[in-house]
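A.B. asks: Turn this into a model:
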Amino acid sequence: MTETKILTRQQAVDQVARWHHDGLKVVFTNGCFDIVHLGHIDYLEKARHLGDKLVLGLNTDASVSRIKGPLRPVVNEYARARLMAALSFVDVVTLFDEPTPKELIETVRPDILVKGDDYTVDNIVGADFVLANGGSVQTISLVKGYSTTALIERIKNSF
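C.D. replies: Model prediction:
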């Protein structure tokens, strides 16, 4: 059952430690993933192919609201977590409520940190920690024309 891929922070840390013990490369990314679309799927699939396992840090509902505004998220955190866990290329989903994923990244200790190419290594939260610990930081090209915010605007403008 995909729900078993949704782990507490400590469970995620323990799982990553087991993978590291087995010599596997762990990729980490994070985001809100509200109203899943092709851009999300493409990005996560590419992220997973950079290593052996993919850990996804998912913003809690409160965190999404702080970042995106009071009308977001559209989809609640449990549903978003289940949707992400249902993807074959996502190995672990863990929630975080902090303003940034910095603490989660430092706790999970991934080998590879990934964000979309709308970021540069200089402004990716946690990049300095991952690089200082022998890991790498990579960006992935985003599919043009896909964003949850744009999708919501299109829906609103259709009425």
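
A.B. asks: only C-alpha atoms for contact and neighbour calcs from this point on.
C.D. replies: Will do.

A.B. asks: what's the distance between the closest residue to residue 32 other than its chain neighbours and residue 51?
C.D. replies: Sequence neighbours aside, residue 59 is the residue nearest to residue 32 in space, at 5.1 Å (criterion: C-alpha to C-alpha, 6 or more residues apart in numbering). Residue 59 is 22 Å from residue 51, where distance means C-alpha to C-alpha, to the nearest Å.

A.B. asks: quick one, which of the two is more surrounded?
C.D. replies: residue 59 (27 against 15; other C-alpha atoms under 10 Å).

A.B. asks: residues in contact with the more buried one?
C.D. replies: 30-32, 77, 95-97 (C-alpha atoms under 8 Å, 6 or more residues apart in numbering).

A.B. asks: How much space separates the residue nearest to residue 32 from residue 91?
C.D. replies: For residue 59, the distance to residue 91 (C-alpha to C-alpha) stands at 17 Å.

A.B. asks: before we move on, what about residue 25?
C.D. replies: 12 Å.

A.B. asks: and these two? which has more neighbours close in?
C.D. replies: Per other C-alpha under 10 Å, whichever of residue 25 and residue 91 has more neighbours is residue 91, with 21 against 17.

A.B. asks: another one to check against the first:
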Amino acid sequence: MTTQNIADLCAAHRQEGRSIVFTHGAFDLLHTGHITFLENARTHGDVLVVGVHLDRHIRAYKGRGRPFFPFVDRVRLVGALRIVDAAVECPDSNAVGLVRQIRPDVYVKDNQADVMRGPEAGVVASYGGRICIVPYTPGISTSLIIGRLRDADRTRPVPYT
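C.D. replies: I've put the predicted structure just below:
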């Protein structure tokens, strides 16, 4: 879905009286921490829109070898989740442009992010939106999974903890 299409979709939902929730991330190796986060985000409104970052932004942040899955796969996986109403490209290294376009009623991030210092916070505040911080799921992340896979005995399942 293009950013213009998502802006139009959000405007249509808003005209119907629905509130828009927005979040964004890499969603490289989709895991239960992501699902829990998205489920929590969903509880803060009627329509959940998720921005998925481009490969080059993840590489710049996470380093060589990341992401494991290309953008087209990651956005398709996120968009296929029944708790997500729309998944869209996050074209910048942050989500300021998308926040300006869709003007979510609620902007959601986890408590590992310094949301109030992020550039999105000022944009959300400028139009009276709300910022919501949901708990991070400890003990599971893509980076932890990668580390466990590298260290694991390949004959046994890799535990989360």
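
A.B. asks: Now do the same for residue 24 of structure 2: its match in structure 1.
C.D. replies: Counting by TM-score structural alignment, residue 24 of structure 2 lines up with residue 30 in structure 1.

A.B. asks: Name the SS class of that match, please.
C.D. replies: Under the three-state scheme (DSSP: H, G, I helix; E, B strand; the rest coil), residue 30 of structure 1 adopts strand.

A.B. asks: can you pull the contacts of it?
C.D. replies: Contacts for residue 30 of structure 1 (C-alpha under 8 Å, 6+ apart) come out as 56-59, 101, 115.

A.B. asks: now the helices for structure 2?
C.D. replies: 3-15, 32-42, 55-62, 71-80, 96-102, 119-126, 142-151 (DSSP state H).

A.B. asks: And those: which comes nearest residue 136 of structure 2?
C.D. replies: In terms of C-alpha to C-alpha, the element of these nearest to residue 136 of structure 2 is helix 32-42, at 7.1 Å.

A.B. asks: ok, now how distant is the residue nearest the centre of structure 1 from residue 111 of structure 1?
C.D. replies: With distances taken as C-alpha atoms, centre = their mean, structure 1 has residue 30 as the residue nearest its mean C-alpha position (2.3 Å). As for residue 30 of structure 1, its distance to residue 111 of structure 1 is 14 Å (criterion: C-alpha to C-alpha).

A.B. asks: Please apply the same query to residue 77 of structure 1.
C.D. replies: Distance, residue 77 of structure 1 to residue 111 of structure 1, by C-alpha to C-alpha: 26 Å.

A.B. asks: Ok, residue 8 of structure 1 next?
C.D. replies: 20 Å.

A.B. asks: In terms of packing, which of these two has more residues around it?
C.D. replies: For residue 8 of structure 1 versus residue 111, the count of surrounding residues by other C-alpha under 10 Å is larger for residue 111: 19 against 14.

A.B. asks: Alignment lookup: the more buried one to structure 2.
C.D. replies: Match for residue 111 of structure 1 (TM-score structural alignment): residue 105.

A.B. asks: list the contacts for that match?
C.D. replies: Contacts of residue 105 of structure 2 (C-alpha under 8 Å, 6+ apart): 19-21, 45, 129-130.

A.B. asks: ok, those in structure 1: which stay?
C.D. replies: Of these, the ones still in contact in structure 1 (both residues aligned by TM-score structural alignment, their matches' C-alpha atoms under 8 Å) are 19-21, 129-130.

A.B. asks: Looking at neighbours, which among those residues is most surrounded?
C.D. replies: Per-residue neighbour counts (other C-alpha under 10 Å) across these peak at residue 21, which has 28 neighbours.

A.B. asks: so that residue touches residue 108, yeah?
C.D. replies: Yes: with contact defined as C-alpha atoms under 8 Å, residue 21 of structure 2 reaches residue 108; the gap is 7.1 Å.

A.B. asks: what does residue 157 of structure 1 align to in structure 2?
C.D. replies: Match for residue 157 of structure 1 (TM-score structural alignment): residue 151.

A.B. asks: now do residue 90 of structure 1
C.D. replies: Residue 90 of structure 1 maps onto residue 84 in structure 2, by TM-score structural alignment.

A.B. asks: if we can go back for a sec, please enumerate the shared neighbours of residue 21 and residue 108 of structure 2.
C.D. replies: Here residue 21 of structure 2 and residue 108 have residue 41 as joint contacts, going by C-alpha under 8 Å, 6+ apart.

A.B. asks: Now the common contact residues for residue 25 and residue 91 of structure 1.
C.D. replies: Contacts common to residue 25 of structure 1 and residue 91, judged by C-alpha under 8 Å, 6+ apart, are residue 53.
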